[in-house]
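Enquirer: model the structure of this input:
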Amino acid sequence: MAVYQHTVGQRRYRFADLRTLLARATPLRSGDCLAGVAAQSAEERVAAQMALAELPLRAFLDEAVVPYESDEITRLIIDTHDAAAFGRISHLCVGDLRNWLLGDEADAASLAALAPGLTPEMVAAVSKLMRNQDLILVARKCRVVTRFRNTLGLAGRMSTRLQPNHPTDDAAGIAASVLDGLLYGSGDAVIGINPATDNVPQVMRLLEMLDAVIRRYEIPTQSCVLTHVTNTLQAMERGAPVDLVFQSIGGTEATNRSFGVDLSLLAEARSAALSLRRGADFAGEIGDDVMYFETGQGSALSANAHHGCDQQTVEARAYAVARHFKPLLVNTVVGFIGPEYLYDGKQIIRAGLEDHFCAKLLGLPMGCDVCYTNHAEADQNDMDVLLTLLGVAGCNFVMGIPGSDDVMLNYQTTSFHDALYAREVLGLRPAPEFEAWLARMRIIGNDQPLRLADGLPPAFLPALECAR
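Expert: Sure, this is the predicted structure:
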C-alpha cells in the first residue's frame, strides 16, 4: 500500500493510505471532524490536496478505500468498471482530470461516454480540488435524461418533487397540498409522500389516493410513497398502483445493512416494478426508469459504517449503487441529517454542489433537497443561494413543499414559490409533457409559461371542495 506525501514549506506531510489522503484533502465539515478524519490544519489540507492532484487515476483501481473482500459496494464499483471508457483518461492524474473537465473538450457527449469509466472515488477526489464555480461549470455540462410518464433532465428544464407530507397522513390535508403544488406548476418529477404512519395498508391507501388524482386528470407525472423497499414489495404483491420504488441508500454495505437493504433486494424490487409496466398509462410507453433513491452526507458515519472514510467520499460511493439500478430520480437530502455533519450554511452549500457534481459526472439524474434543520447555523437565505447555484449548475429537480416548511419531517426546504423563482430568473421550464398539461388545464398561460393564469381551472373545483 502506497504512502502519500507532500511538503509545504519546511514540513513534510505523510498520509498513510488513499482513504486518509482523501479525507485530509476534503474541505472542512463538521462530520469529518466528528469522525476524527479531517485535516488538523488548513496547511495539512492544502498539502493533501496537492498530493492528491499528483495522484494517477489508475491508483483508484489498485487501492480500495473500503476492502473489496468485505464490502459489496466496493465489489460493484470494481467489477462493473468500464475499462474502455476509462481508457481515454487513464494516463491522467487527478489534477489533470480537473483541467480536462474544465476545458472545451469535455462536452455533454464526451462526459456521458466517460461516466462508466469513472469510479466514485475518482470523482470525489477531483471535486476536492475544485472551487464552487468549477463544480457548477462541469455539472452544467452533464446532461442525464430519464423517463417514466414524462421526460426529465432535458436542457433548459428544472423539475420539482411535489412533497405533500402531513403529520397524520390526513387525506384532505394531502389533497390540499397536492392541489396547491399543481397550481404552482410543481410535481413533474414526482408527487412523493413521506408517510407518517409507515405500514403496508397505509402505504397502499396513499398510493391509491395519488393514483386516483393522476388518473382522473391524466397528469403526466408519477407517484411515490417513500416507504421502505420491503413495504413497497408487499404493496406490489397486493396489487397496489406502484409507479416508483423508493429507498434511501448509502456508500458502504454496512450502511445499507443499517437501512435494511442490500443489492439483491434492490434488484428484486426493480424487477417487480418493471413488471407492472406503469410508465405506459396515458400516451403510450414513455419510459421504464422505475427507481427513486435518496442519499445524504453523514449517513454512513451515523451508522458507524464509514470505514474511516470522509463523508463526501462515502456519499459518492452511494451513487455507484444508484447508477447500477438506472433510476428515474436521485437526490441528496443535503442538510437534513443536521449540524453534526454539515454545521452551517457554507458547509451545506458546498456539500450540495459537490453531491450534484459527483452524481452528474457518474451519469446520474441528480436532484437536491435544498434543506436544513432548525438547529443548524443556516437559514432560508443560505437555501436561496444554493437553490440558485444548483439551477445554474443544471440540477434535474428540487423539492416543492407548502411554505418551505415540512410539518411532518420538521425541517426547512424549498417551496412551490421557490421553484417558480428559480425557473423565472434562470429561464427554466418544467418537463415538456407536464408543461403541455399545465397549459391544457389553464394553470399557465401560453404567452407567459412561468406565470399562473387567472382563476382556478374548472376541473379542480371538485378537488378543492373535497380538500376543504
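Enquirer: only C-alpha atoms for contact and neighbour calcs from this point on.
Expert: Noted.
Enquirer: just the buried positions in the helix or strand residue 350 falls within, please.
Expert: Per DSSP states H and E, residue 350 falls inside helix 345-361. For helix 345-361, the neighbour count (16 or more other C-alpha atoms under 10 Å) marks 345, 347-361 as buried.
Enquirer: just checking, what packs against it?
Expert: The contact analysis (3 or more C-alpha pairs under 8 Å, 6 or more residues apart in numbering; DSSP states H and E) places helix 345-361 against helix 120-127, helix 132-141, helix 311-324, strand 329-333, strand 366-369, helix 380-393.
Enquirer: what's the spacing between it and its chain's center?
Expert: 10 Å (C-alpha atoms, centre = their mean, to the nearest Å).
Enquirer: how about this one, so we can line them up?
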Amino acid sequence: MAYTHTLLRETYRFPDLKALLAKASPPRSGDQLAGIAAASEAERAAARLALADVPLRRFLDEALIPYESDEITRLILDDHDPVAFAGIAHLTVGEFRDWLLRAETDTAALTRVASGLTPEMVAAVSKLMRNQDLIAVARKRPVVTRFRSTVGLPGRLAVRLQPNHATDDPKGIAASMLDGLMYGCGDAMIGINPASDQPAAIGDLLRMVDELRQRHDIPTQSCVLTHVTTTLAAIEQGAPVDLVFQSIAGTEQANAGFGVSLSLLAQAHAAGLSLARGTVGRQLMYFETGQGSALSAEAHHGVDQQTCETRAYAVARKFDPFLVNTVVGFIGPEYLYDGKQIIRAGLEDHCCGKLLGVPMGVDICYTNHAEADQDDMDTLLTLLGVAGVNFIMGVPGADDVMLNYQSTSFHDALYAREVLGLRRAPEFEDWLARMGITDERGALRRAGPTQPLLAGARDWVRTA
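Expert: I've put the predicted structure just below:
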C-alpha cells in the first residue's frame, strides 16, 4: 500500500510501509549507506506526518519482510496477543505517541499492552518522539529480572563487570575483576569477551569466575560471551554456566550469519534451565544487539536499521532473558556516524526494548574512528540513567584492551549512581556492606574492604 503526504505544496509518495519507516527515521549513516534514508529534511518531515496517520492495525496486515521467508516475521505475528492489543487497537501511530506520554498511562498500563505490541509498532512511534519523549516513556516501564541478583528495579542501576584481556591472561582478568568489585561493580554480571573461542579456554574462564564467586559468596552471575554452540558444549562437559549468551539480529538471514536460529536458541535456553543455578530467579539468557548488524550482513531486506534492531527484541522476548544489551556504538561510524547519532540510537533502543517488555541495558560506547568522544558518552550515560536503564558496562578505564573500543568505566558508574541517586541490585548491595566495601549509605569506604576479603582476593589473583 502506498502512502502520501503533501508538504509545502509538494506531494511525497512512499511505496510501502517499509519505505515510509525508513524515510521517517532520524538521520543515520547506516540508512544513508543502504540508500533508504530521506533525501531531505522536508521528505523526512513528510514521512513522519504520513506515519503519524497510519493505524497501528496496519502493522499486522503489512509485513515488512514476508511471513513465508522470515522466521522472525512469523514469530512476531504468531506470538502477537490480540487481547493485550485491544485497548490500543483503535489508535494511529501519532495517537499512540500521545497515549504513551499521558500521565495516566502508567507502568501498569504499559505492562498490560506489551505483548500486544509488535517491534514495528514501537519502532514507528519512536520515530515521532523527541529524546525527552523516549526518556519519559522508558522511565515509566521498568522490566525486572532475577537470577542471583535482581536487576531492573526502579531507582537501581546495575553494572556488568567486563574484565576482558587481549590474551585471556588469567591474572589480568582476575585483577580487573577484583578492581571492579572494589568499586562496587558486577551486580548485573561478570561477563568476559574471550580472545579465544576454544572450548578448553572457555571452560577455564568459566571455572575461574565461578571459583571467585563461590569463595566470597558473591550474589552475581557469570558469563563468557562465546557462541551459543560452544556454551552448549561447555554445559555438556559440566562447566559452571550461569548465563547463556548469544548475539542476535532482527532478520532470519542476519541470525543465520551469526550461526543461530530460533530452534537453536530454544535448545540453549532449555540447557541453561536444566542446570538450575539461579537462586532468586530462573531468567538466564543474555543477548547482545546493535543497530546496523543486519545491514553489515547484507540481510536487512531494505528495512531501516532501527526497525531491524527493534525486531531483534522480539527474538529476545521469546526467551525471557535476564539481560539484553544494545552495544550501541560498537559497529562503527558506517552505521552511527557521530556522538549525536549514537545518543539518539541508545535512547531509541532502550525505549523500544522496554515497551516490548525486554530488560534493556546499553553498552554506551564508540569506536576510535567515530566522530564521538567521552563527553558524548557522559551525556548518554546521564540520559539513560534518568530513563531507568537496567545496566551499563564497567570496563577498566573505559578502554577495552581486547575489543579495542571505548565504553564506560567503574568510575562512570559511581558518577551515575551518585548524581542520580541510584542504588545497586539489592542482593549485591547487601553483600558489599557485609564485606565492608561500602558504608551504610552505599558509598565506597575510604578505609577499603575488610582485610580477610582483600587478602583472600589478592591471593586468588596471584594463583589465577
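Enquirer: that older thread, whereabouts in structure 2 does the helix holding residue 350 of structure 1 align?
Expert: With TM-score structural alignment applied, helix 345-361 of structure 1 matches the range 339-355 in structure 2.
Enquirer: average distance between that stretch and structure 1?
Expert: In this overlay with structure 1, the average offset of stretch 339-355 of structure 2 from its partner residues is 0.2 Å by mean C-alpha distance after the TM-score superposition for structure 1.
Enquirer: run through the helices of the stretch 51-200 of structure 2 in chain order.
Expert: Secondary structure of the stretch 51-200 of structure 2 by DSSP state H, counting those that start in this stretch: the helices cover 58-61, 71-78, 82-85, 93-101, 107-113, 119-126, 131-139, 170-182, 199-216.
Enquirer: give the other helices and strands that the longest one contacts.
Expert: I take that to be helix 199-216 of structure 2. strand 222-224, helix 228-236, helix 451-463.
Enquirer: got a list of contacts for the last one?
Expert: To tie it back to what came earlier, the one meant is helix 451-463 of structure 2. Contact with helix 451-463 of structure 2 is made by 171, 174-175, 178, 212, 216, 435, as judged by C-alpha atoms under 8 Å, 6 or more residues apart in numbering.
Enquirer: name the residue closest to the centre of structure 1, please.
Expert: Centrality entry for structure 1: nearest residue to the mean C-alpha point is residue 331, 1.7 Å, by C-alpha atoms, centre = their mean.
Enquirer: that one is in contact with residue 366, isn't it?
Expert: Yes: Residue 331 of structure 1 sits in contact with residue 366 when judged by C-alpha atoms under 8 Å, with a separation of 5.5 Å.
Enquirer: so which of the helices and strands packed on helix 345-361 of structure 1 is the most packed in?
Expert: Of all those, strand 366-369 has the most neighbours on average by mean count of other C-alpha atoms under 10 Å, namely a mean of 29.
Enquirer: select only the buried ones of the contacts of helix 451-463 of structure 2 in ChimeraX?
Expert: Buried members of these, defined by 16+ other C-alpha under 10 Å, are picked up in ChimeraX with:
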select :174,175,178,212,435
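Enquirer: return the member of the contacts of helix 451-463 of structure 2 nearest to residue 386 of structure 2.
Expert: Distance ranking of the contacts of helix 451-463 of structure 2 against residue 386 of structure 2, using C-alpha to C-alpha, places residue 178 first at 28.4 Å.
Enquirer: tally of neighbours for the closest residue to the closest one other than its chain neighbours?
Expert: Nearest residue to residue 178 of structure 2, sequence neighbours excluded (C-alpha to C-alpha, 6 or more residues apart in numbering): residue 457, at 7.0 Å. The number of residues packed around residue 457 of structure 2, counting by other C-alpha atoms under 10 Å, is 19.
Enquirer: check the one 5 residues further on too.
Expert: Using other C-alpha under 10 Å, residue 462 of structure 2 is surrounded by 11 other residues.
Enquirer: that one and residue 170 of structure 2, how far apart?
Expert: In this view, residue 462 of structure 2 and residue 170 of structure 2 are 10 Å apart by C-alpha to C-alpha, to the nearest Å.
Enquirer: got the contact list for the nearest residue to residue 358 of structure 2 once chain neighbours are set aside?
Expert: The shortest distance from residue 358 of structure 2 to any non-neighbouring residue, by C-alpha to C-alpha, 6+ apart, is to residue 317 (5.9 Å). Listed by C-alpha under 8 Å, 6+ apart, the contact partners of residue 317 of structure 2 are 356-358.
Enquirer: would JSON lines of these with distance to residue 43 of structure 2 and neighbour count be doable?
Expert: Output for those, formatted as JSON lines (distance: C-alpha to C-alpha, whole Å; neighbours: other C-alpha atoms under 10 Å):
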{"residue": "356", "distance to residue 43 of structure 2": "29", "neighbour count": "26"}
{"residue": "357", "distance to residue 43 of structure 2": "32", "neighbour count": "24"}
{"residue": "358", "distance to residue 43 of structure 2": "32", "neighbour count": "28"}
